[in-house]
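Engineer: here are the coordinates; sequence isn't available:
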C-alpha cells in the first residue's frame, strides 16, 4: 500500500506555516518533540517514544566463530524492521527503499563509528567471539524514524549485559544470571542521530520533522554525533544542494541536541539501575500511566456545596416562567403551513367539517339497504 499523498491545500497550508515559523504541534523551529525512554524487565530491551513515533529495540548475544579477517574481534549485527502495524504504507517481507536507507544509516551510526569495543567481545581468539545483535522494531510511525531508532539502539546497548564466561584450555563455560552477574558492554561513546528537514530549496530549516512535514520537504540531512562534538556520520538526501554555512549551522544545532539527549539517556539508565538495586518495580508496566491501564479505585473528590440552593432556585424560576405565545400557523394547503399576523387560521379541513365547527347544521342523507345479496345490493337514497 502506498502512502496517502497530501492535497494541495494541506501542502500550501504547511508551507505557509513554515514560512511564518510555526508548526502543527506548536513547536519552535529547533525544538524536539517529547522523548520518553523506558526499559523492559530483561537487560537490553528499550522502548523510545519520540512524540507519537514509537520504536522498540532488543539486544541479544550468542557465541559464534569470528570473521577470518578479524579473528580477535566480536561481531555487531543491526537489523531494523518496518511492520504494517506502524503505518499502512509499510509492507511485510519486502525491502523498501526507506528500509534499506534506515538500515545503512543505523550501521554507519553505531558499527562504523566504533562506539563499541569489539575486541572485548573475543572469548577464544580465532574460535569463539560474542555476536551482538540489535533488532529495532518500529511500532508507530509519525516521522523522524532515524533519530528514534538511534536513541533506542544505543540505549539498549548501554542497558544490555552479556553472560559471564570462564575459559579452561579450549573449553568455554557460560554462566547464567543466577550463577554470576552479567557483564555490561564496553562502550566508548554514544552516537545519536539528529535529522534536519529543508524547505523551499534550503531557505527554511526544521529539526525533528513529523510525518506530514517529511512529505513536503525538499531535502533531509541526518547527522550522527556524540556529546564530545565528534561527527560520526553524515548523510544528505533529496534533490537539494547545501552550502558550507548550512552544514556548519546544522552541526552546531546537533551538538546541543545530542548533549541533551545523552543526558536524558544517562538519567534513564541511572533510574533503572537504582530501581533494580533497591528491589523496586521496573519495566514497561511501571513506565505506563496506571490510570490508563486499569481504574479499579479512585480517590474521592470534594464537591463545592455552598451555592447549591441558589443554583436550584435559579433553575426553578427559569422553568416556572411562561412560554412565549406564538401565533398559530396558517395552512394554505393540506400539509403546508404559514405563520403570519392578521391571516385566517385554517388547517386544510373539508368544508363540511368547517361548517360543523362553525355551528351550521347540515342535513344527513339517509341510506337504506333493501337487499342482503352478496352479488348485488340495491340502495335507495332519500
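Structural biologist: Sure, I can see it. Keep in mind that what you see is a predicted model, and the values were worked out from it rather than measured.

Engineer: CA only for contacts and neighbour counts going forward, please
Structural biologist: Will do.

Engineer: ok so residue 17 is a helix residue?
Structural biologist: Yes. Applying DSSP: H, G, I helix; E, B strand; the rest coil, one finds residue 17 inside a helix.

Engineer: distance of it from residue 240?
Structural biologist: 21 Å (CA to CA, to the nearest Å).

Engineer: Same check on residue 293?
Structural biologist: As judged by CA to CA, residue 293 and residue 240 stand 46 Å apart.

Engineer: which residues of the chain fall in helices?
Structural biologist: 8-19, 97-110, 145-159, 211-216, 244-278, 284-287, 290-293, 308-320, 351-358 (DSSP state H).

Engineer: Now tabulate those helices in TSV and tack on distance to residue 167.
Structural biologist: Listed next are those as TSV, based on distance: least, CA to CA, whole Å:
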stretch	distance to residue 167
helix 8-19	61
helix 97-110	29
helix 145-159	25
helix 211-216	51
helix 244-278	29
helix 284-287	36
helix 290-293	46
helix 308-320	80
helix 351-358	113
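
Engineer: Got another one to weigh against that:
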C-alpha cells in the first residue's frame, strides 16, 4: 500500500533533474506506461486493475427500474467512486474530496457521455422496464494516475459483466436466474481509454502515466480519452500551466498508440478469462 507523503526539496529537485535527462525513478521512458495487470472474477463484472503500485477495483451490478420519461427506450449507466482512507490518508470519510469529484467527472465523460455502452439495448419494455447498470469503483492503493487505472477497471468490468436473460410475453416479464439460463453480455460499442500526461518546466517536459511522486512536482496535467478508432472522446485539463498547440498534438499521437495498446491488453485478459470460464 502506497501512502501519500510530502517530498523534500532535494527529492523534488532529484526527480525533476532525472525527468530533464530522460530518466524516471522506475526506469521508464517518458512515453512508457507501467505494467498493467487485469484480474477478473470471481463473479461477472468484477475487475481489479494493477498499474504499477496503483490498484483499483470496479464492480458492476444491475437492477430493473422505470426509464426516464424523456428516454423511454433507454436503460441507464451510473458510475460511483469511493476513495479508501487506506489509499488516501488525507481524505475525510463521508465527504467527497476535490480529487474524487474530478475523477468522477472525467470517468462520467469518458464512459457515459461517449456512449460506450448501448443504452437502448438495456430496454426491456418501453416506458415500463429497463436495466440500470451501476459501476462501483474502489481505489485501493494510490501510487499515481488513478484516473487511467479507474477507466481501465471500469471498462474491463463492463465488458466482463453479464446480466440475467429476460423473456417478455405480452406484458409479462420473466427474469431468468443465471443458474437457469446463460446470462447476456452488455453491448460495448467502443472502449474509451484515459491517457494522462504530467507537465514540467512550463510544458517543456512531458511524461505519460505519472507516479505519485511525479504528480507532486508537476506543474499541470491533461487527460485524453480515446478509442482504437482514433476518436477523441474527451479532453480534460483542470488548471495548471497553459499548453502550446504543438504539445497537445504530440500528446494526442502518443495517447492514440497507448489507447490501442491498453485496449489490446483488455481484450487479451478477457479472452484468457473466457477460456477459463468457457463463455
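Structural biologist: Looks like it came in fine. The model shown is predicted, which means the values in this text are computed figures rather than measured ones.

Engineer: just to revisit the earlier point, tell me the most buried of the helices of structure 1?
Structural biologist: With neighbours defined as mean count of other CA atoms under 10 Å, those peak in mean count at helix 145-159, which reaches a mean of 26.

Engineer: Identify all contacting residues around that one.
Structural biologist: The contact list for helix 145-159 of structure 1, computed with CA atoms under 8 Å, 6 or more residues apart in numbering, reads 37, 39, 43-50, 53-59, 102, 105-106, 109-110, 134, 136, 138, 184-185, 187, 190-195, 265, 269.

Engineer: right, so of the helices of structure 1, which gets closest to residue 173 of structure 1?
Structural biologist: helix 145-159 (23.3 Å; CA to CA).

Engineer: I'd like to check the angle between that closest one and helix 97-110, please.
Structural biologist: 40 degrees (axes from the mean of the first three to the mean of the last three CA atoms, to 10 degrees).

Engineer: what's the average distance of helix 145-159 of structure 1 to structure 2?
Structural biologist: Aligned to structure 2 and superposed, helix 145-159 of structure 1 gives a mean residue distance of 0.3 Å (mean CA distance after the TM-score superposition for structure 1).

Engineer: and that helix, how far from the chain's centre?
Structural biologist: Relative to its chain's centre, helix 145-159 of structure 1 lies at 17 Å (CA atoms, centre = their mean, to the nearest Å).

Engineer: dump the residue contacts of the spatially closest residue to residue 183 of structure 2 that is not a sequence neighbour.
Structural biologist: Nearest residue to residue 183 of structure 2, sequence neighbours excluded (CA to CA, 6 or more residues apart in numbering): residue 164, at 4.6 Å. Residues counted as contacts of residue 164 of structure 2 (CA under 8 Å, 6+ apart) are 175, 176, 177, 178, 181, 182, 183, 184.

Engineer: With residue 168 of structure 2 instead?
Structural biologist: 124, 174.

Engineer: Ok, residue 259 of structure 1 next?
Structural biologist: 226, 227.

Engineer: ditto for residue 162 of structure 1
Structural biologist: Here residue 162 of structure 1 is in contact with 61, 182, 183, 184, 185 (CA under 8 Å, 6+ apart).

Engineer: swap in residue 368 of structure 1?
Structural biologist: Residue 368 of structure 1 neighbours (CA under 8 Å, 6+ apart): 379, 380, 381.

Engineer: Restricted to strands, list the contacts of helix 145-159 of structure 1.
Structural biologist: If you go by DSSP state E, these have 37, 39, 45-50, 53-59, 134, 136, 138, 184, 192-195 in strands.
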